[in-house]
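[1] I'll drop the sequence and a predicted model, then ask my questions.
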Amino acid sequence: MYKTPQKSKLKSIIVKNFDGYLSFQYLIPGKHYKPFQLPQLEKYRQTEEIKLREDQERIFETLLKYYPIVSLRDHGFVVPKNQEDIIPYCRQLHTVYDYEGLALSGIDVLFENFMDGISILTSTNGLKWDDVILTLGIRYCDITKQNTAYIAKNYHDLTEAKKTKRIAILPALEAASILENEVDRVDVLYGLGIRCMGITYNEANTLGAGLIEKNDSGLTKFGYKVVERMNLLGMVIDISHCGDQTSLDVIEASRAPVFITHAGARTIWNSPRMKSDEVLKACAAKGGIIGVCAAPNTTLSSKNPNEHSIESVMEHLEYLIDLVGIDHVGLGPDTFFGDHVGLQHAFDDMLSLSESHGESFEESPYVKGLENPTEAMKNMIKWMIKHDYKIQDIQKIIGGNAMRVLRGILN
């Protein structure tokens, strides 16, 4: 059973309000839902400590206290410790969300897709409409019972997070597959709080081609309708998992800047999961933002393919800065609490859906230095401070750029 101590013994800087609430604590484990063995305090321990000088620590504390910190993709979802528990755990609606871990993260605005559990529930036919509604509803219910995080509906809501020492969660969907061929479902999702949606995941859908498809014919006629509707509503468009031609079509079709919430540069790591220079430059030229991903076994580097660490992730960041300019770069770590790789394997096996990574590599169980949401954003900030980034540039990367563009999109 998942328990959180009343007083954390961690040395982390707690910058958010946390009242000790446990996910679904209003229910009785064993009676209302089945409890599973989940990771305890070890999920907060850094896999790699980034030590700063005293003057650098002051810069770090200043950034956490005064500047908006935006994660373009992270998860409060807690994955079970045992591999065999992952699918049964995800098949029940009552999956644990780690409010304390997020309170320790320093994140102000969190792009969260809430579909982590429901991904395992689905068949090879893809996400079901009713499943999405149930998953959103049960998570919203749990969020309503606590005071650390809240659902953000507009730009003003995002700006309140730092002021109130809480976390503004911007609900997102990984892909628009559940629309099938009904464009009005975009409006329904917006009404249910969704403010960001991917066009495709990895496979093709009625809107366009995903990144694992050999033949990418681009955005479909229905896809163009969806892009138009998302623009009219004020919903962020995400192309992280789209194929190249579909990505380019979306960027051209959208009246608003497009986000790549969690990806990296294919020049650094030759994988369909990464983005080509052409797509990256097109996204930036339209005013979009590219979030650097730190999910295990994604933003690797051909310089050292068998060790996934913060160094390989930040190599993507530095390449993107050189390629598109610092005003178009952000952070989208895409981290979990618990066994992220185990969840991905369960997801792939269940759906017979695996990404093609291009180059060969030895799989890493986690990214050294970026293991979970508690440490990821803070360590990326510390890395930039240690590498003598100007405070003005760090401020842009950790949230300033994203907030600037979101102000023009969210109604």
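    It's in.

[2] going forward, measure contacts and count neighbours with C-alpha atoms only.
    OK.

[3] which residues touch Gln395?
    Gln395 makes contact with 63, 67-68, according to CA atoms under 8 Å, 6 or more residues apart in numbering.

[4] do the same with Ile321
    Ile321 sits in contact with 328-329, where contact means CA under 8 Å, 6+ apart.

[5] any idea how far it lies from Glu228?
    Separation of Ile321 from Glu228 (CA to CA, to the nearest Å) stands at 30 Å.

[6] give me the distance between the closest residue to Ile310 other than its chain neighbours and Asn379.
    Excluding its sequence neighbours, the residue lying closest to Ile310 (CA to CA, 6 or more residues apart in numbering) is Gly369, at 5.6 Å. Gly369 is 7 Å from Asn379, where distance means CA to CA.

[7] next, Asn304: secondary structure please.
    Judged by DSSP: H, G, I helix; E, B strand; the rest coil, the three-state class of Asn304 is coil.

[8] what sits against it?
    By CA under 8 Å, 6+ apart, Asn304 lies in contact with Ser312.

[9] same check on Arg229?
    Arg229 makes contact with 183, 186-187 under the criterion CA under 8 Å, 6+ apart.

[10] quick check: it vs Gln25, distance?
    Distance, Arg229 to Gln25, using CA to CA: 39 Å.

[11] presented hereafter is structure B, for comparison with structure A:
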Amino acid sequence: MSKTIKQGNQKIYDGYKSFQYLEPGIDYKEFKLSKENDRVEPYTYPVSETQEETVQQILEEDYIISMHEHTFVMPEKLEEFYEFRHHGRDWTGFEALSQSGLDVIFENFMDGTAMITSKAGWKWSDVIHDIGIRFSDIAHQDMVIKAERISDLYRAKKERKIAFVGALESCTMIENELDRLDILYGFGIRTMGVVYSEANQLGSGLREPNDGGLTVFGKQAVRRMNQLGITIDVSHAGDKTSLDTIEASEKPVTINHAGARALWDTKRLKPDDVIKACAEKGGVIAIEAAPHTTITPNNLTHSIESYMEHFEYVANLVGIDHVAFGPDTLFGDHVGIHDLLSGQLSIKSSHGANSYPKVEYVKGLENPAECFPNIIRWLVNKGYSREDIRKVAGANILRVLEATWAK
């Protein structure tokens, strides 16, 4: 591009930093945090000047939604991560998000690593603490708004703000207590995975050698989430548990951060029958970009090219109306934290035995602020119609939320 064009859809941001209402060193321990912007060399997907103008118009006019992110800022020193998590206070990358082009973010917190009382994560008290601290911080600024109803999503864009949707990747913390779903809904949670990689009371995760499917309690939990208006997700569930959940739910179910196992044979990605079942029920499959997940034989080095190959495969398999994006990024060294938590988060299990070159970061999809401008550039460059881009950038997700959230 010969001309620099101002990023579209910038938000009204007043410079707020997380917890600036408290006194560092007195009210909380300070940690040096990763850079929100320019931690690695910035990458702009190459397009022509005319195409870039179209990209900026799309960012400005259409709803841009990420169905899966972790917008917290990691400590710069990975050796401090466990202590950082034990303190139970996560910073949000507000400045970078103001330039992300995003209108709606599904925030999945960090509860697999909620380590205030336990190193195992997913404890009820730790999850409640995590949610409360983040929403307390959000309540002290104006750019990001807590989204609890569909109207909040539409209002955010009109007001040049970002709608922050509370999400959890697992129901593990509810144990065998259905009413805990109501409590989480009351705190603002609007989408939940039935299970993370390890089995829980609802069913089997992708790590388990044997998948017994959705349990009796799992079916009760699915029914309660339908009643409450919590969108159900099966991204980390085993294949049978995923299919059982889709069948048991009266409403559409999502796969909000995954890819196609047909392209890369690991349990972390979904087989065709699960993808098809999700789409046939009216759901949406959002493509995952966490390091070393959505790679392919054609693009072994994980980048936006391998990522979009998964997007196109799913779109061709089930139709453009059932695909979207859930990059699953964060602010900090994502590869480094995977290495540190390889056992904790079942990362080795999900990557499988395939051989691939290790990257330091996913070029073009490094953090929540970089992803969507590059995704839109890729789509424009490849000749996707404005209507199809509108669907995959946000409209498909909005349709599912209209069908699953309380009116």
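    Yep, that arrived. Small disclaimer: the values here were computed from a predicted structure and weren't measured.

[12] quick one: map Asn299 of structure 2 onto structure 1.
    Aligning on TM-score structural alignment places Asn299 of structure 2 opposite Asn304 in structure 1.

[13] number of residues surrounding the counterpart of Cys293 of structure 1 in structure 2?
    In structure 2, Cys293 of structure 1 lines up with Glu288, judged by TM-score structural alignment. Glu288 of structure 2 has 30 neighbours, counted by other CA atoms under 10 Å.

[14] surely Glu288 of structure 2 and Pro327 touch.
    Yes - contact criterion CA atoms under 8 Å: Glu288 of structure 2 and Pro327 qualify, at 4.6 Å.

[15] common neighbours of those two, please.
    Going by CA under 8 Å, 6+ apart, residues that sit against Glu288 of structure 2 and also against Pro327 are His257.

[16] what residue of structure 1 takes the place of Leu341 of structure 2?
    So, by TM-score structural alignment, Leu341 of structure 2 is matched to Phe347.

[17] now its match: which helix or strand?
    helix 340-351 (DSSP states H and E).

[18] helices or strands next to that helix in the packing?
    Contact partners of helix 340-351 of structure 1 among helices and strands, from 3 or more CA pairs under 8 Å, 6 or more residues apart in numbering; DSSP states H and E: helix 86-91, helix 116-121.

[19] Glu52 of structure 2 against Arg377, yeah?
    Yes - counting by CA under 8 Å, Arg377 is a contact partner of Glu52 of structure 2 at 7.1 Å.

[20] burial measure for the residue mapped onto Lys163 of structure 1 from structure 2, as a count.
    Aligned counterpart of Lys163 of structure 1 in structure 2: Lys158 (TM-score structural alignment). When neighbours are counted by other CA under 10 Å, Lys158 of structure 2 registers 11.

[21] how far away is Lys158 of structure 2 from Leu401 of structure 2?
    Separation of Lys158 of structure 2 from Leu401 of structure 2 (CA to CA) stands at 19 Å.

[22] now Pro42 of structure 2
    Taking CA to CA, one finds Pro42 of structure 2 at 33 Å from Leu401 of structure 2.

[23] higher neighbour count, the two?
    Leu401 (23 against 12).

[24] contacting residues for that one?
    Residues near Leu401 of structure 2 by CA under 8 Å, 6+ apart: 150, 231.

[25] check the mean deviation of the helix or strand hosting it from structure 1.
    Using DSSP H and E, Leu401 of structure 2 sits in helix 396-404. Here the mean offset of helix 396-404 of structure 2 against structure 1 after fitting is 1.0 Å, by mean CA distance after the TM-score superposition for structure 1.

[26] show me where the stretch 201-350 of structure 1 has strands.
    Secondary structure of the stretch 201-350 of structure 1, counting by DSSP state E, counting those that start in this stretch: strands at 236-238, 259-263, 289-292, 329-331.

[27] single out the most deeply packed of these.
    Highest mean neighbour count of these: strand 289-292, a mean of 31 (counted as mean count of other CA atoms under 10 Å).

[28] that strand vs structure 2, mean deviation?
    Strand 289-292 of structure 1 sits 0.3 Å off on average (mean CA distance after the TM-score superposition for structure 1).

[29] helices or strands up against that strand?
    If contacts are counted by 3+ CA pairs under 8 Å, 6+ apart, strand 289-292 of structure 1 sits against strand 259-263, helix 277-285, helix 310-324, strand 329-331, helix 401-409.

[30] try 10 Å this time
    strand 70-71, strand 259-263, helix 277-285, helix 310-324, strand 329-331, helix 401-409 (3 or more CA pairs under 10 Å, 6 or more residues apart in numbering; DSSP states H and E).

[31] need these in JSON lines with distance to Glu363 of structure 1, can you?
    Below are those laid out as JSON lines (distance: least, CA to CA, whole Å):
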{"stretch": "strand 70-71", "distance to Glu363 of structure 1": "25"}
{"stretch": "strand 259-263", "distance to Glu363 of structure 1": "18"}
{"stretch": "helix 277-285", "distance to Glu363 of structure 1": "25"}
{"stretch": "helix 310-324", "distance to Glu363 of structure 1": "14"}
{"stretch": "strand 329-331", "distance to Glu363 of structure 1": "23"}
{"stretch": "helix 401-409", "distance to Glu363 of structure 1": "31"}
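
[32] can you check which of the ones you listed gets nearest to Glu355 of structure 1?
    strand 259-263 (13.3 Å; CA to CA).

[33] in structure 2, what stretch matches the closest one?
    Under TM-score structural alignment, the match for strand 259-263 of structure 1 is residues 254-258.
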